[in-house]
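J.: This is a predicted model, with the sequence first.
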Amino acid sequence: MSVLARFAAATDAIGPAVELSTPLLLIIAALGIALLLLLIIKFRIHAFIALLVVSIVVAIATRIPLGDIFTLVGQGVGSTMTKVALIIALGAILGRLIELSGGVQSLADHFTDLLGPKRVAIALTIVAFLVAIPVFFEVGVIVLVPIIYAFSKVNGFHPIKFGLPMVGIMLTVHVVMPPHPGIVAGAGIFGADIGLVTLVALPICIVLGFLCYWIASIMNRREYALSPSVAAQIAELGQGSTVITTTDKNGNVMAPPRAGLIIALVAIPIVQILVGTVGSLMIEEGTFAHGLFVFIGTPVFALLVAVAIAYFTLAVRRGWGKDRTNEAFETAMPPIASILLVVAGGGIFGQVLQSSGIGGALAEALDGLGVPLILLGFVVSLVLRAAQGSATVAIVTTGGLLSAAVLGGDFSALQIALITVAVGFGSLGLSHVTDAGFWVVTRYLGLTVADGLRTWTVLTTLLGLAGFALTWLVWGITAGIGA
């Protein structure tokens, strides 16, 4: 059975009223992507609205009956959000509890004491890696900035010396490690197992942590101008102060939680997912033990366990009170609302591409080109990332474009996870002026735009390329074992 036939059998009954030729479908797809980029880049329209508008335009252009278009919209939202909404929400709550408790400061103090004053940059890079798993990138940068400034003042260094490897590894983790929204959405669109994605991404990110530190240390050999605003903020810090305080509802200062507790809270969902995934692969399906491992390794349950433990250890036992605890939960939600809408928009776009026949046409075209799908996913994601800036939009758009080829291809569960991770690494590279994260990094590290392009843009691109190379290496090894 051809790729197109396998894909057509897997799609819903809704489709175009008139069958269009493959070249025309590909032209419509290209024009749709061009319109999407135009709306986001030129007119500064929110990615969700842009994705929704383009999806409707593409549906009309491919002759999908008007009465069916918003049925497809609902299907796209439902199929995507069912897989990702709870994971993203629980991940945001866990990150918020750690952030408000002062756990980041505990990690910084712990690893600095452990490794010694001469290895502060290494210690802070480890802290950034751990913080990045449950905390969104921009939030993590803002939380870590006071620590970067404090150590920079004590040591008399430009904040880029400590900050560059920290933000580099944080973004790396953000684009390929669940529960972050882009990679979770990509896994949902491709039908990838979150546990296998984690199993692949985690060791690669650890390797990239060493690479990130090494590249940043080379970049930090030259001197960079420090913006007056950041210089003033650093100068105002108390001599040697590295403490971020949190208070209870009565204004009393609370000691931050121990570093071991924060490490455990970060590790619990990861270990639980990995144990469940590996166990389910080793045990015969249909048995009680298999079902138990599947249950244990379900990302929603793993994150729920971590949130429950964090609730009792960071809130109840430390006397936050109901008001402060509820505030922590509620304030975790607004930052993810926009992200969830973008993910929903990507689901709509992918559903329209599938039902219109564009996905199948792309799958056939890719078969003819003979380009490995894992390479194509990386390149498409990288180009979209460079064009419009958002890593999440790049991943969900790439997922929509290539989902037919993935669903219709004869790929194993591990290979689908590797394709998903490759798309994630594509969204890591070429962070520049179109990316909000670029401005966050340059602003807080006190860099000029030119220095940001020389450092941050180069670093993210090298990390993206290295991450993809390692992913492709795993692809080749597993293919060789399978043969």
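T.: Happy to help now that I have it.
J.: Please count neighbours and contacts with C-alpha atoms only from this point.
T.: Will do.
J.: residue ranges of the helices in the stretch 301-450 of the chain, please?
T.: For the stretch 301-450 of the chain, the helices defined by DSSP state H, counting those that start in this stretch cover 321-332, 334-356, 358-369, 373-388, 391-408, 413-426, 436-445, 449-452.
J.: and of the ones you listed, who's closest to residue 71?
T.: helix 334-356 (10.2 Å; C-alpha to C-alpha).
J.: I'd like to check the angle between the closest one and helix 358-369, please.
T.: 70 degrees (axes from the mean of the first three to the mean of the last three C-alpha atoms, to 10 degrees).
J.: what packs against helix 334-356?
T.: Contact here means 3 or more C-alpha pairs under 8 Å, 6 or more residues apart in numbering; DSSP states H and E; on that basis helix 334-356 packs against helix 47-61, helix 66-101, helix 181-190, helix 391-408.
J.: Nearest to residue 260, out of the ones you listed?
T.: Taking those one by one with C-alpha to C-alpha, helix 66-101 is closest: 12.4 Å.
J.: next SSE after that closest one?
T.: Using DSSP states H and E, the helix or strand that directly follows helix 66-101 along the chain is helix 103-115.
J.: And here is the other one:
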Amino acid sequence: MTASWLAQAAPVTASGPRLVGAAVVGVAVLVVLITWVKLHPFLGLTVGSLTVAGIAGLPAGTAVESFAKGFGSTAGSVGTLIALGAMFGKLLADSGGADQIVDTIIGRSSPRSLPWAMALVGSLIGLPMFFEIGLVLLLPVILLVARRSGRSLMAVGAPALAGLSVMHGFVPPHPGPLVAIDALDANLGITLGLGLGIAVPAVAIAGPMFARYAARWVSSPPPDLFTGGPGPAGGSNSGSTAVEQRTVTRPRFGVTVATVLLPVVLMMGKALAEIFLTDGMLLRTVLDFLGTPLIALLIAVGTALFTFGRGAGMGARAIMASVERSLPPIAGILLIVAAGGGFKQTLIDTKIGDLIAAFVVDSGLSVLLLGWLIAVFIRLATGSATVATVTAAGILVPLMTGVEPAQVSLLVLAIGAGSLFFSHVNDAGFWMVKEYFGMTIGETIRTWSVMETVISVVGLVLTMMLGLVL
């Protein structure tokens, strides 16, 4: 992606220095409130948005209306998808379907292929689940596999973490990619296809390949957090693994994997139909409808009620209880995402994004690199991949005028890559990995932080390479 694509960017209609000051102060306020004051990101984004509007000269009433418009639009378009994704992931966990995936893949793996199997497990579990939930779910499996296989904790743990993290940063229906797709008006099917294409080599490099070195840097045995029961390394499907068993039986492996992949297949079908089928054809109309994110996830949840719920012997009350328990944990994420939409709308209405677009046109700087750098800065400052993604996407909205759909999707992925850069002490995920893996801060930085950086850089390189040919 080059500056020549930005020729149609809207002209700047306000004082340049004042807009620059508004942007700098607004982002600084956001960073200070989240990192130093320890304010919830929802409040930080709200205050930061109003700060930007005030300094840029937007009337108070207009500033509030602008934020509310972006908040409501994002909550309506993205919030429903996040809620459906949470329901799907909770059903997968409570039914034992996640355990079935883990046990089947690990049980059929040789010692040599074990790291690759763990990467596959992390990726499959990471498709429908948020990173933190997936980590808690997989943690006992990682520790038990390491203990019973005699392999280093990082040799089997790093690949699983890489799979979870890559899916979180690159592949919808995770909040970050969904927000960027919505903000930049990217084609979800194209973004999903390109994201999966980048995810495979990113997981391989940052997972099993990087794990060889991480295992040398941290060779301590796994902490004794979980004991007893037949483990997945021995090929048993009957023991307790990642979560407490709530049902008598588990859904079958093939049915479970098919259900997990169902929304991905539906959304990819829509993307392929737009490429190969003529507009107005009945088949394309059907695929367009089924592949719409809301419909695809709604179908997936409806299917999961039977394949995960009934298929595991859960009664109607148990199924509904599982669905209800999925929503409270994501309330904070929904507020952050919606506030990010309000921040984005403020940047649009104050014309700050137009100023940035004009700067990029004059400088010749790659938009992909710019998106990655902005996301990296916010990620390092706030520790939140989601905040980094929604902020960077909001800043870069005006640059998308007249840009090809594939290039917009690549910008989404470049921002996603930047949002994963060097997780450190201001990131909750950093402390989860440190404590669960029983590592020191230095060991966590040498392994987890470096692995996240590898994912980020590999994602940027692959995205820019695709940008040269698409």
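T.: Looks like it came in fine. Small disclaimer: the values here were computed from a predicted structure and weren't measured.
J.: ok, residue 243 of structure 1 - how many residues close by?
T.: 16 (other C-alpha atoms under 10 Å).
J.: List the residues that contact residue 76 of structure 1.
T.: Contact analysis of residue 76 of structure 1 by C-alpha atoms under 8 Å, 6 or more residues apart in numbering lists 344-345, 347-352.
J.: can you rerun that using 10 Å?
T.: Shown in contact with residue 76 of structure 1 (C-alpha atoms under 10 Å, 6 or more residues apart in numbering): 70, 189, 343-352.
J.: which of those are buried?
T.: Buried members of the contacts of residue 76 of structure 1, scored by 16 or more other C-alpha atoms under 10 Å, are 189, 343-352.
J.: Export those residues as JSON lines, with columns for distance to residue 253 of structure 1.
T.: Listed next are these as JSON lines, based on distance: C-alpha to C-alpha, whole Å:
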{"residue": "189", "distance to residue 253 of structure 1": "45"}
{"residue": "343", "distance to residue 253 of structure 1": "39"}
{"residue": "344", "distance to residue 253 of structure 1": "41"}
{"residue": "345", "distance to residue 253 of structure 1": "43"}
{"residue": "346", "distance to residue 253 of structure 1": "43"}
{"residue": "347", "distance to residue 253 of structure 1": "45"}
{"residue": "348", "distance to residue 253 of structure 1": "47"}
{"residue": "349", "distance to residue 253 of structure 1": "48"}
{"residue": "350", "distance to residue 253 of structure 1": "49"}
{"residue": "351", "distance to residue 253 of structure 1": "51"}
{"residue": "352", "distance to residue 253 of structure 1": "53"}
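J.: just curious, which of those residues is nearest to residue 168 of structure 1?
T.: The closest of those to residue 168 of structure 1 turns out to be residue 343 (C-alpha to C-alpha; 23.7 Å).
J.: separation between that closest one and residue 376 of structure 1?
T.: Distance of residue 343 of structure 1 to residue 376 of structure 1, given as C-alpha to C-alpha, to the nearest Å: 21 Å.
J.: for residue 407 of structure 1, same thing?
T.: Remark: distance between residue 407 of structure 1 and residue 376 of structure 1 (C-alpha to C-alpha) = 15 Å.
J.: Check residue 447 of structure 1 too.
T.: When distance is defined by C-alpha to C-alpha, residue 447 of structure 1 is 34 Å away from residue 376 of structure 1.
J.: just residue 468 of structure 1 next, same as before
T.: As judged by C-alpha to C-alpha, residue 468 of structure 1 and residue 376 of structure 1 stand 11 Å apart.
J.: Counting neighbours, go ahead and name the busier of those two.
T.: Between residue 468 of structure 1 and residue 376, counted using other C-alpha under 10 Å, the more crowded position is residue 468 (26 against 18).
J.: what sits against the more buried one?
T.: Contacts of residue 468 of structure 1 by C-alpha under 10 Å, 6+ apart are 204, 374-375, 378-379, 418-419, 421-426, 428, 462, 474.
J.: Need the counterpart of it in structure 2.
T.: Using TM-score structural alignment, the equivalent of residue 468 of structure 1 in structure 2 is residue 460.
J.: In terms of helices and strands, where is that match?
T.: Under the criterion of DSSP H and E, residue 460 of structure 2 resides in helix 450-469.
J.: Mean distance between that helix and structure 1 after superposition?
T.: Here helix 450-469 of structure 2, set against structure 1 after superposition, deviates by a mean of 0.9 Å using mean C-alpha distance after the TM-score superposition for structure 1.
J.: For that helix, buried residues please.
T.: Applying a neighbour-count criterion of 16+ other C-alpha under 10 Å, one finds 450-464, 466-467 buried in helix 450-469 of structure 2.
J.: got it, and stretch 47-58 of structure 2?
T.: 47-56, 58.
J.: Now tabulate the residues you listed in CSV and tack on distance to residue 275 of structure 2.
T.: Output for the buried residues of stretch 47-58 of structure 2, formatted as CSV (distance: C-alpha to C-alpha, whole Å):
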residue, distance to residue 275 of structure 2
47, 43
48, 41
49, 38
50, 42
51, 43
52, 40
53, 41
54, 44
55, 45
56, 42
58, 42
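J.: Would you mind finding the match for residue 159 of structure 2 in structure 1?
T.: For residue 159 of structure 2, the residue aligned by TM-score structural alignment is residue 165.
J.: how much space between residue 128 of structure 2 and residue 183 of structure 2?
T.: Taking C-alpha to C-alpha, one finds residue 128 of structure 2 at 21 Å from residue 183 of structure 2.
J.: what do you get for residue 389 of structure 2?
T.: Going from residue 389 of structure 2 to residue 183 of structure 2 by C-alpha to C-alpha gives 10 Å.
J.: what do these two both touch?
T.: With C-alpha under 10 Å, 6+ apart, residue 389 of structure 2 and residue 183 have common neighbours 177, 340, 412.
J.: Spatially, what comes nearest to the counterpart of the second one in structure 1 if we skip its sequence neighbours?
T.: So the one you mean is residue 340 of structure 2. Counting by TM-score structural alignment, residue 340 of structure 2 lines up with residue 346 in structure 1. Nearest-residue entry for residue 346 of structure 1: residue 396, 5.0 Å, with adjacent residues in sequence omitted and distances by C-alpha to C-alpha, 6 or more residues apart in numbering.
J.: Now for the one you found: which residues touch it?
T.: Residue 396 of structure 1 makes contact with 181-190, 342-347, 349-350, 381, 402, 423-424, according to C-alpha under 10 Å, 6+ apart.
J.: again, only this time at 7 Å
T.: 182, 185-186, 343, 346 (C-alpha atoms under 7 Å, 6 or more residues apart in numbering).
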